[in-house]
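[1] here's a sequence, model it:
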Amino acid sequence: MRIESLFDQQTQQIKIAVDCIIFGFNNNRLECLLIHREAEPQKGKWSLIGGFIGNDEDLDEAANRVLYNLSGLENVYMEQVKAFGKANRDPRGRTISITYTALILRSEYDDDKIKDHGAKWFPVNDLPELAFDHIDMVEAAIIRLRRRVRNTPIALNLIPEKFTIPQLQALYEGILDEPLDKRNFRRKIAQIEAIVKLGEKDMTASRRGAFLYAFDENLYNNTQYFNL
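    Prediction:
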């Protein structure tokens, strides 16, 4: 039998989708934004926000469109995580999904858009039952995030531009899900030139206040040093 005839017998009909794992940081914990499914399949379960890719749409464009439609945010830090393609992952037909991680500052998202989609934030350590293979997607994204935050400044997308060292330590403890030694953390921060001490203080935490810091992207681009 000719090879061509084998393909004729089994014409592939595969859909390609993107799913966004949207992380935010609140109350010293890493959270994930989920939507409540109002239609089949798996109606009533929580899921990631996603969609199919248009014929003339690039992968990154599709991911940014999905994120904007849910949150109203543009120019958000996103990175591709992994492709999920088990044959039976979607009962509607063979679908391959490319997952993206998005890190957003929760104070900037559009509350009305969130409510329109029936979305809700959940701590990553206390997620509800998720539709399809979305729990595998979230777990893969968390593993990648925890690895990446130690040697890149991407975690800073989750907090305001000005921050204190205690706030920064709480952020890393929330992402890594482990306590960090205060003295050792401060020592490592002092070695990163791109984290710059400002001549301002946050007076909300104590009478003496805590100095504010900011991330200098130009300094980082020149040094490329970031190690926590």
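
[2] switch to C-alpha atoms for all contacts and neighbour counts from now on
    Fine.

[3] what sits against residue 18?
    By CA atoms under 8 Å, 6 or more residues apart in numbering, the contact list for residue 18 reads 50, 51, 52, 53, 59, 62, 63, 97, 98, 99, 100.

[4] run this one through as well so I can compare:
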Amino acid sequence: MASCHLSLSDLLISTNILPNMLGTFLLGKEIITYCGCMTQFYFFSGTTVAECFLLSIMSYDRYLAICNPLRYSSIMNMMFCVNLSVCPWLFSFTFNLLAVLPVSEFDFCADNIIDHFYCDLFPLQKLSCSDTSFVELEIFVFSLPIFILPCGFIILTYAYILHTTFKIPSTAGKQKAFSTCSSHLLVVGTFYGTLIAKYMIPSKGHSLLMNKIVSLLHTVFTPLFNPIIYSLRNQDIRTALQKLSQIQ
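    Next comes the predicted model:
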């Protein structure tokens, strides 16, 4: 179930950003309203926060499957799965107001051209004529539990998974355990790599061009990369690809 919500998160990130971006690049539609900008920033930030928790839930699912397989069915019952899937969305979009409301109070008294392909924190800070240092510090402090705690939880669960995997006597069992976790680790690496580069490094530590590149990776390539990773784990899809390569 968490994988379905992860796919939904990737879909929301892309559909929130790409239509306006394509309209700018292809049709020259370069205007976005103030309310539209704040709405885009809110949904993008909320979906990103939800994905942080969804990835940690998926790591817990793999921890139970490998470290406590006999108790997996009793713990991961339907009601518990629904709660684990719904709570990240409720929490993220509620907690995200703490980031969006201060940004909405920025004063934009000079240039109104956003040097970016969507409304994000860093270009809005550059555009504002207000003192944004307090808001930047506030968002950085609030981002620590949102980003670091799920990431730390993932590292902890995989430490237990590795410890359990190395105790498996058969080579086939070890390979199966590593195969179960490899796709999730790739997704976690790409997601948190771009996220840390965008938000955990202070704005003075990177240029706007670098921020655009990382944002493109986060909003386009990461959602595109995730389905490919999980699809290649599906035996039916691998069999179909093998048959297709043999035909060609």
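
[5] kindly provide the TM-score of these chains.
    Between these two chains, after superposing, the TM-score reads 0.22 (TM-score structural alignment, normalised by the length of structure 1); 95 aligned residues with a CA RMSD of 6.7 Å.

[6] if we can go back for a sec, among the contacts of residue 18 of structure 1, which ones are in strands?
    Among those, the members falling in strands (DSSP state E) are 50, 51, 52, 97, 98, 99, 100.

[7] closest to residue 6 of structure 1 out of those residues?
    residue 97 (26.2 Å; CA to CA).

[8] shouldn't the closest one be in contact with residue 20?
    No: between residue 97 of structure 1 and residue 20 there is no contact under CA atoms under 8 Å: 10.0 Å.

[9] the two: which is more packed in?
    Neighbour count, other CA atoms under 10 Å: between residue 97 of structure 1 and residue 20, residue 20 has more, with 28 against 23.

[10] quick one: what helix or strand has the more buried one in it?
    strand 15-26 (DSSP states H and E).

[11] buried residues in that strand?
    16, 17, 18, 19, 20, 21, 22, 23, 24, 25, 26 (16 or more other CA atoms under 10 Å).

[12] that older thread, determine which two of the ones in strands among the contacts of residue 18 of structure 1 are furthest apart.
    52 and 100 (13.6 Å).

[13] the more surrounded of the two?
    More crowded of residue 52 of structure 1 and residue 100, by other CA under 10 Å: residue 100, with 26 against 18.

[14] and the helices in structure 1?
    Secondary structure of structure 1 by DSSP state H: the helices cover 3-9, 59-71, 111-116, 134-148, 165-176, 182-190, 217-223.

[15] any chance of the ones you listed in TSV, plus distance to residue 196 of structure 1 and mean neighbour count?
    Converted to TSV, these look like this (distance: least, CA to CA, whole Å; neighbours: other CA atoms under 10 Å):
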stretch	distance to residue 196 of structure 1	mean neighbour count
helix 3-9	60	9
helix 59-71	30	20
helix 111-116	32	14
helix 134-148	21	17
helix 165-176	11	19
helix 182-190	9	13
helix 217-223	9	12
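
[16] looking at these, which is nearest to residue 36 of structure 1?
    helix 111-116 (10.7 Å).

[17] mind telling me what element residue 80 of structure 2 is part of?
    Assigned by DSSP H and E, residue 80 of structure 2 falls in helix 78-95.

[18] what packs against that helix?
    Applying 3 or more CA pairs under 8 Å, 6 or more residues apart in numbering; DSSP states H and E, we find helix 78-95 of structure 2 packed against helix 2-27, helix 34-67.

[19] any figure for the gap between residue 241 of structure 2 and residue 179 of structure 2?
    19 Å (CA to CA, to the nearest Å).

[20] could you list the buried residues of the helix or strand hosting residue 143 of structure 2?
    In the assignment (DSSP H and E), residue 143 of structure 2 maps to helix 133-143. By neighbour count with 16+ other CA under 10 Å, helix 133-143 of structure 2 contains the buried residues 136, 139, 140, 143.

[21] need those in CSV with distance to residue 245 of structure 2, can you?
    Conversion of the buried residues of helix 133-143 of structure 2 to CSV gives the following (distance: CA to CA, whole Å):
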residue, distance to residue 245 of structure 2
136, 51
139, 49
140, 48
143, 45
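
[22] which of the residues you listed sits closest to residue 98 of structure 2?
    Checking the buried residues of helix 133-143 of structure 2 one by one against residue 98 of structure 2 (CA to CA), the nearest turns out to be residue 139, at 8.1 Å.

[23] that closest one and residue 99 touch, don't they?
    Yes: between residue 139 of structure 2 and residue 99 there is a contact under CA under 8 Å: 6.0 Å.

[24] before we move on, back to that, how about JSON lines for the helices of structure 1, with distance to residue 211 of structure 1 added?
    As requested, the helices of structure 1 are arranged in JSON lines below (distance: least, CA to CA, whole Å):
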{"stretch": "helix 3-9", "distance to residue 211 of structure 1": "66"}
{"stretch": "helix 59-71", "distance to residue 211 of structure 1": "32"}
{"stretch": "helix 111-116", "distance to residue 211 of structure 1": "31"}
{"stretch": "helix 134-148", "distance to residue 211 of structure 1": "26"}
{"stretch": "helix 165-176", "distance to residue 211 of structure 1": "8"}
{"stretch": "helix 182-190", "distance to residue 211 of structure 1": "13"}
{"stretch": "helix 217-223", "distance to residue 211 of structure 1": "19"}
